[in-house]
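[1] what shape does this take:
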Amino acid sequence: MRFIGFFCLWVLSAAAFGLAGNASAQEAAIGDSPAFQKIIRGQMNAFARGDAEQAFSFASRDLQNRFETPDFFMHMVRQGYQPVYRPRDVSFGAVKPGPQGPVQEVYVTGPDGNSWLALYSFEQQEDGSWKISGCYLTKSPSLSA
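    Next comes the predicted model:
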C-alpha cells in the first residue's frame, strides 16, 4: 500500500485542522453511489481527453487550492496515478464512511495490466454538490476490475 500525491496532502491538512466528517451527512451520502460514480467517470474521461480544466473541476475547492492550476494537477496525476489516469478497466465497489467523508471503492486495471484499488474520498461543497477530495491508491494483485 502506498499514499500518493494529493491524498497525502489532504490527510495531513485534515489532521492539522482537525476536520471531522459529519456522521449523519455521511450516512445520507452512502446512497449517492451513482453520483460518485458519475463524478469519477467524468474525471477519468477528462483525463483520457487530456482536458486538464475539466479534470480539475471535479476536485474539491480545498484540493484545487493545494494544486493551484489544472496543469499542475494533471502533471501530478500523470506521474503518480497512471491506473486512474489511463485505466484499462474500471468497476465500482461500495461507498463507505471515511474519516473525512464518504469513500467510493473503485477497482481499476492500470495500463500495465496490474490491478489496483482506488479509494476516492468526497467532500460536500457549500452549494451541496460533491467533489473529489482525495484518492488513496494501492496495488492489489488479488483484485481485478
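[2] C-alpha from now on. contacts and neighbour counts both.
    Fine.
[3] excluding covalently adjacent residues, which one is nearest to Trp130?
    Gln124 (4.5 Å; CA to CA, 6 or more residues apart in numbering).
[4] tally of neighbours for Ser133?
    Counted with other CA atoms under 10 Å, the neighbours of Ser133 add up to 25.
[5] roughly how far is the helix or strand it falls within from the heart of the chain?
    Assigned by DSSP states H and E, Ser133 belongs to strand 130-139. Strand 130-139 sits 3 Å away from the centroid of its parent chain (CA atoms, centre = their mean, to the nearest Å).
[6] and this one, so I can compare the two:
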Amino acid sequence: MKATIVYASMTGNNEDMAEILEEDLQDYGFDVENNDVSFADASDYLNSDLCIFVTYTYGEGKMTDEIADFYDQLKDLDLSGKYFAVMGSGDKTYGEHFCENVFDFEKLFKECGAEEITKPVTIENAPEDEDLDLIDQAAEEMNDKLNG
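    Predicted coordinates for the structure are as follows:
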C-alpha cells in the first residue's frame, strides 16, 4: 500500500505529527512519501492508496497562501477509490476556529470522492504523549482497514 502524507507546518508541530505517522505506517509495511506542502502537488495523491493531509489553522480559520494553493489544486482531483485522513494542530484560544482547516480539508476530500479511513486527529499546539497515542491509534486503524 502506498501512502502520501503532505503537511503544512509553521512551527514544526505538524511536521512532527507527519513524521510520527510516517514511522507508524512504515512499521505496518506501507510505502510512505512525506512532503512539505511547499514542495508537493495535490496530484501526488493520484499515485497513492491513502492520501493524508496534516495542516494547521492560522488565527481565526484563515488558510495561509501555501495551504490555500494546495486546497485549490485538490478541488480539481477525482479521488474516487482512494482513502484519506486529515490531522492537524491548532490553538483552542480561537474557540470555534480550533483546527478549522483540518475540517475544511476533510470536507473537500469527501467532495473529491475519497473515503475517510479514520476520524480527524486534532491536537492543541505541539504533540504530547496523549497526542502521540491518537496518532498511533489512527495509524493502526488505517492499517486494519487497508491491510487487515
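[7] overlay them and tell me the TM-score.
    Aligned and superposed, the two chains score 0.26 in TM-score terms (TM-score structural alignment, normalised by the length of the first structure); 66 aligned residues with a CA RMSD of 5.0 Å.
[8] re the thing from before, hang on, isn't the residue nearest to Trp130 of the first structure packed against Ser133?
    No - look at Gln124 of the first structure against Ser133 with CA atoms under 8 Å: they stay out of range, at 9.2 Å.
[9] burial of Pro34 of the first structure, as a residue count?
    For Pro34 of the first structure, the neighbour count with other CA under 10 Å is 12.
[10] list the contacts of Tyr85 of the first structure.
    44, 47-48, 77-78 (CA atoms under 8 Å, 6 or more residues apart in numbering).
[11] now do the strands in the second structure.
    2-7, 31-36, 50-56, 83-90, 115-116, 121-124 (DSSP state E).
[12] other SSEs contacting the third one?
    If I follow you right, that is strand 50-56 of the second structure. For strand 50-56 of the second structure, the elements it packs on are strand 2-7, helix 13-27, strand 83-90, helix 100-111, judged by 3 or more CA pairs under 8 Å, 6 or more residues apart in numbering; DSSP states H and E.
[13] and what of the last one?
    Counting contacts by 3+ CA pairs under 8 Å, 6+ apart, strand 121-124 of the second structure is packed against strand 83-90, helix 129-147.
[14] next, the buried residues of stretch 134-145 of the second structure.
    134-143 (16 or more other CA atoms under 10 Å).
[15] and those, which is closest to Lys75 of the second structure?
    Met142 (23.5 Å; CA to CA).
[16] tell me the spacing between the closest one and Leu74 of the second structure.
    Note on Met142 of the second structure: its distance to Leu74 of the second structure, by CA to CA, to the nearest Å, is 21 Å.
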